[in-house]
Each structure stands twice: as structure tokens, then as C-alpha cells.
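Q: The sequence and its predicted three-dimensional model are supplied below.
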Amino acid sequence: MGLSYQPLYIATAGAYANQRKLEVISNNLANASTHGYKRDIVAFEGLIEPASPITPINPKLYFDLHNEQVSQRMVLFDETYTDFSQGALIETGNTLDIAISGDGFFAVQTEDGIKFTRAGNFTLSPDGYIITPQGYKLLGKKGEPIRIPFEEWAPQDIVITPDGGVFLGVRHGEERKSIFIDQIGVYSIPEGLARKVGENLFDVDDISYVQDSENFEVLQGFLESSNVNPINEMVSLIEVQRAYEANTRVITSVDSTLSTSIRDLGRV
């Protein structure tokens, strides 16, 4: 009588799936306090026959256990999705804390080119550029870094309007006026094109698809928090840990049973 490895394959696939989920949930929890972070969700197509008409493309994992060509029997596909829903907007009162309410991303200049972010916790560099905590320069609508010309004016305040306009309050004697500096670029990225390249940075393979956003409001003195719900993630973490432990118990049990069967066959 032949031995069936099918339960072992299924349990191993389940363990892999739950391990992947644990990694994603753990990363979400680690970034629960990261400004502008967007939670990830991992989804699996499951175990399918290659001949199935619904076989997805881009297989992520093939199992090849006990020298059997398991890839001819079952394939596990997974896909990680990013939840781009808006996080809570928290008032800070800081002049260069800015949040986008609605659709859009800020653009910043990094050493690897232009990236996009929803994190608006900016500061001023010593030479007057508006920068991220990593030193990336915030870009204006024309694609150039925004710089406050401190050497030309005595700034009293920086004002950012809901449409992204950056104004500098200056005083000449008793006279106070607002000087237009630049317009913050706020960009819309079509669904499915933004790719994570860091905790709260996104890249786009073809930047020609990026357009000016038309449905947004820039809020000065606010920050967007991550859209991670720590309680929900903790509940999911516990559930997935239990499922993973169940998978490993099945693997151990099946492996023990198969080993016993093989020994018994050897005595015949």
C-alpha cells in the first residue's frame, strides 16, 4: 500500500502561509506609531491543481519534499497588498507638521530618486530646505526642492495654506507681509502602482502615471498617524500563531506516522 504525503504537504503549506502572515502582522505592529505608515495584508490563493483554470500567475512557492516533484501537484501563491486608507489626523501645532486630508502623496528627493510619502513630519535644514527626518527634501509642484530664503528675509512664521501654498511671514519695521515661496506638490498615484520601499516611502516604476491630485487639503500643524489598529493586529497575531502551532503539530504527527509505517514495511 502506498504512503500518502498529501497531509504533510498541506500542513507544510499552511505553516508557510501562517509564517508569512506572522511576518506581515509583526511589521504592521512595529510601525503602528510610524507617521504615514500603511498596513500590509497578505492573501493566499491556497493549494490548487496546476490544471485548474483559475491558476494565478506569478507562483511564489513550490514545495519539493522527500524528493517528490510536488510542484506537479500543488502550488502555493501569495500576494501582499497595502491598505491605503487614511490614518487618523493628529493635531500637533508644529509649523512644519503637515498632513494630507484626502487623496495624494508628498514627493521627496532621495539619493535613489523621487519617492512618495504620506508622512508630513518635516523640519528645516540649516540651509533652509524643508526636509524629512532622513534628510530628504520636500519637492514643490514644479519638481524642485522647497527652500526658505532666510538670508533674504527675517522670517517670523511659515504659513502653509490648504492648497499647499508655502508663504513666509516677514517684518520690515512695523510692516508685516506674507511672501509666496512655493507650492507643495501633492500627487495622485493610480491604484496598484505605488510600491513600498521603506517604512513610509513609496516608489512608482513609471512616474508618467503620477498626476497632480485634485481632491485634497493640506493641514498645517497636523500629522497623519499610521492606519494600523494595534488591537485588531494583536488579535490577528494570536489567531495566526495558534494556526501556525496547529500546522506544526500536524507536521510532527504525520512525519511520525510515516516514519513508523516505513519501519513496519521494512520488517515485512
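A: On my side now, so go ahead.
Q: For the rest of this, base every contact and every neighbour count on C-alpha atoms.
A: Will do.
Q: didn't T117 look like it was pressed against T110?
A: No - under the criterion of CA atoms under 8 Å, T117 is not in contact with T110, lying 11.6 Å apart.
Q: So for the two, which sits in the more crowded spot?
A: Comparing T117 with T110 by other CA atoms under 10 Å, the one with more neighbours is T117, at 22 against 15.
Q: The stretch 1-150 of the chain: helices as residue ranges?
A: In chain order, the stretch 1-150 of the chain shows helices spanning 6-30, with DSSP state H, counting those that start in this stretch as the criterion.
Q: One more to weigh against that first structure:
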Amino acid sequence: MDNTGYIALSRQAALWRQLETVANNMANANTPAFKAEQMMFSDYLVKTKTHERPFGQKLAFPRDVGMVRDTREGSMTHTGNALDVAIQGDGYFVIDTPAGMRYTRAGHFRLDETGMMVTTEGHAVMQNGDLPVIFAPNEREITIARDGTVSTENGVIGRLRVVTFENEQDLRKAGAGLYDTLAEPIEKERPDVVQGMVEESNVVAVAEMTNMISILRSYQGIQKMLDNEHERQLKVINSLGRPNQNA
């Protein structure tokens, strides 16, 4: 295969990975607090030498170098649920899991059988001091203030721990809307949380659909070029392989 074919195939492979990313965004368009992602690409330069070009020429192959997450805030939806909490602006809730501390913006919480505030998967939601938020059996009037202070009819229980990071792109997906990172969290002194609200996905479905169509067309265009080149080479081979009728 010539260099043109290799470059075309590398571009197709990059487009396929990009298509998978777009498809994942669309699949999570209704997932609370989901953040859209997109691929990052760069040129991988290879220097080649031939008899005609003894000093070589540079060939550029597309290479995916990572994923960029769109950290912009999603729209807010009112639920009326006292344990639903959304963060306005930057910040993440701190969640205690068996694998260690994790972080999330998906604030759809509930109470477990012990009265502890947990995520849908049953992981404890942390308050300042890395303590779980626990309600007494008789407490019914749960109030969460804009600064994250949790209280009931019996008084203040604690304050939800909200943290930020110097670079949010360092956060890695840990499943179930959670993120993991080796970076040190920064305490958010004045968080802005809203009770009875959940943050929706920031995926713009129409934009992602447009991206998918554009990627598919590019992929099909490259495939057509490869097919045409293949047919051209076959014609040349067949032509050269025929005996010379004038001989």
C-alpha cells in the first residue's frame, strides 16, 4: 500500500474514534450532569526517503492525543425533591466510595436505611470534615441552604463539601457520574447550591447530530477515494500483465 493509502486509513481510524465519542455524547444527552466530550488530534510526522527524494519528505498522519471535556454548566431542572441538589457555577460534591473519594455534579441523592444521605448507587455524600450526612429517624423537614448548609427542624446537621480543581480536565470518569483524580481538591469556600434542582446534561443533541453527519460524510468520502484508487491499481496491473499483441 502506498503512502496515500496509509494516510487515508489513519484518517478513517481517527474519524471512527471521533464518531464513537459523538455517539456516546448523544447516548448521554439525558444523563444528569453529563459533560460532552470531543477528541483532540495532532499530526504525526514521518520522514520518508526515496531515490527521487534522497532528503525525504514529511508525511502527516492524524493521531488522537486525548479527550477534552466540555465543563460548561448544564441547564437546571426543578424536581421539588428535598434531596436533589444542583451546583451553580464550578464545583463538585465529594462522594465516599469503597475505592476512595470520588467527585460528582450529579446531585440526585436519597436516604438509605440508616438515614444517611447517599447517591443513587448508595455511596455516602460528604460534608465538611469528610463526614457523612446522617438524619435522625424522626427528622422530616430537610433544608439545604445556598451555601450547602444542611438542616432540619432539629437544627443544623452540617455543610455539604464542595470542591474545585485547578484543572478539571485531570478528572477521569469513574462510572455512575463519578470522577476520580490524583489532583488535590480545593475547598470551595462559598459554594452556590440549589435545593430541589438537578443539573441536566450539557450535550446539545442537534449539534452532535450535525457532527455525526459530517464525520460520516468524511469517512465515506475517504472510503470512496480508496475504492477508486484500488480500481485504478487493478486496471494498471491488468494492463501491464497482458501480453504485447504487437510482438
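A: That came through fine. If you're wondering where the values come from, they're calculated on a predicted model, not measured in any experiment.
Q: Using the three-state scheme, assign R249 of structure 1.
A: What DSSP: H, G, I helix; E, B strand; the rest coil gives for R249 of structure 1 is helix.
Q: Aligned to it, what sits in structure 2?
A: Across the two structures, R249 of structure 1 finds its equivalent in K224 of structure 2, going by TM-score structural alignment.
Q: now do V166 of structure 1
A: Counting by TM-score structural alignment, the partner of V166 of structure 1 is V150.
Q: I'd like the distance from the strand or helix carrying that match to the chain centre, please.
A: Remark: V150 of structure 2 resides in strand 149-152, with elements defined by DSSP states H and E. With CA atoms, centre = their mean, to the nearest Å as the basis, strand 149-152 of structure 2 stands 32 Å off its chain's centre.
Q: Please identify the buried residues of that strand?
A: When neighbours are counted by 16 or more other CA atoms under 10 Å, the buried residues of strand 149-152 of structure 2 are found to be T149, V150, S151.
Q: As CSV, those residues with distance to R17 of structure 2 would be great.
A: Formatted as CSV, those follow (distance: CA to CA, whole Å):
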residue, distance to R17 of structure 2
T149, 43
V150, 44
S151, 47
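Q: A11 of structure 1 matches what in structure 2?
A: Using TM-score structural alignment, A11 of structure 1 sits opposite A8 in structure 2.
Q: For that match, which residues are in contact?
A: Remark: with contacts taken as CA atoms under 8 Å, 6 or more residues apart in numbering, A8 of structure 2 is in contact with I222, L226.
Q: if you set the cut-off to 7 Å instead, what comes out?
A: With contact taken as CA atoms under 7 Å, 6 or more residues apart in numbering, A8 of structure 2 is in contact with I222.
Q: What of R190 of structure 2?
A: Contact criterion CA under 7 Å, 6+ apart gives D147 as the residues in contact with R190 of structure 2.
Q: same thing with Q109 of structure 1?
A: Counting by CA under 7 Å, 6+ apart, the residues that Q109 of structure 1 touches are K115, Y136, K137, L138, L139.
Q: Turn these into TSV, columns for neighbour count and distance to N215 of structure 1.
A: Supplementary listing: those in TSV, determined by neighbours: other CA atoms under 10 Å; distance: CA to CA, whole Å:
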residue	neighbour count	distance to N215 of structure 1
K115	23	20
Y136	20	25
K137	24	24
L138	26	20
L139	24	19
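Q: Strands - which of those land there?
A: Where the contacts of Q109 of structure 1 overlap with strands, as defined by DSSP state E, the overlap consists of K115, K137, L138.
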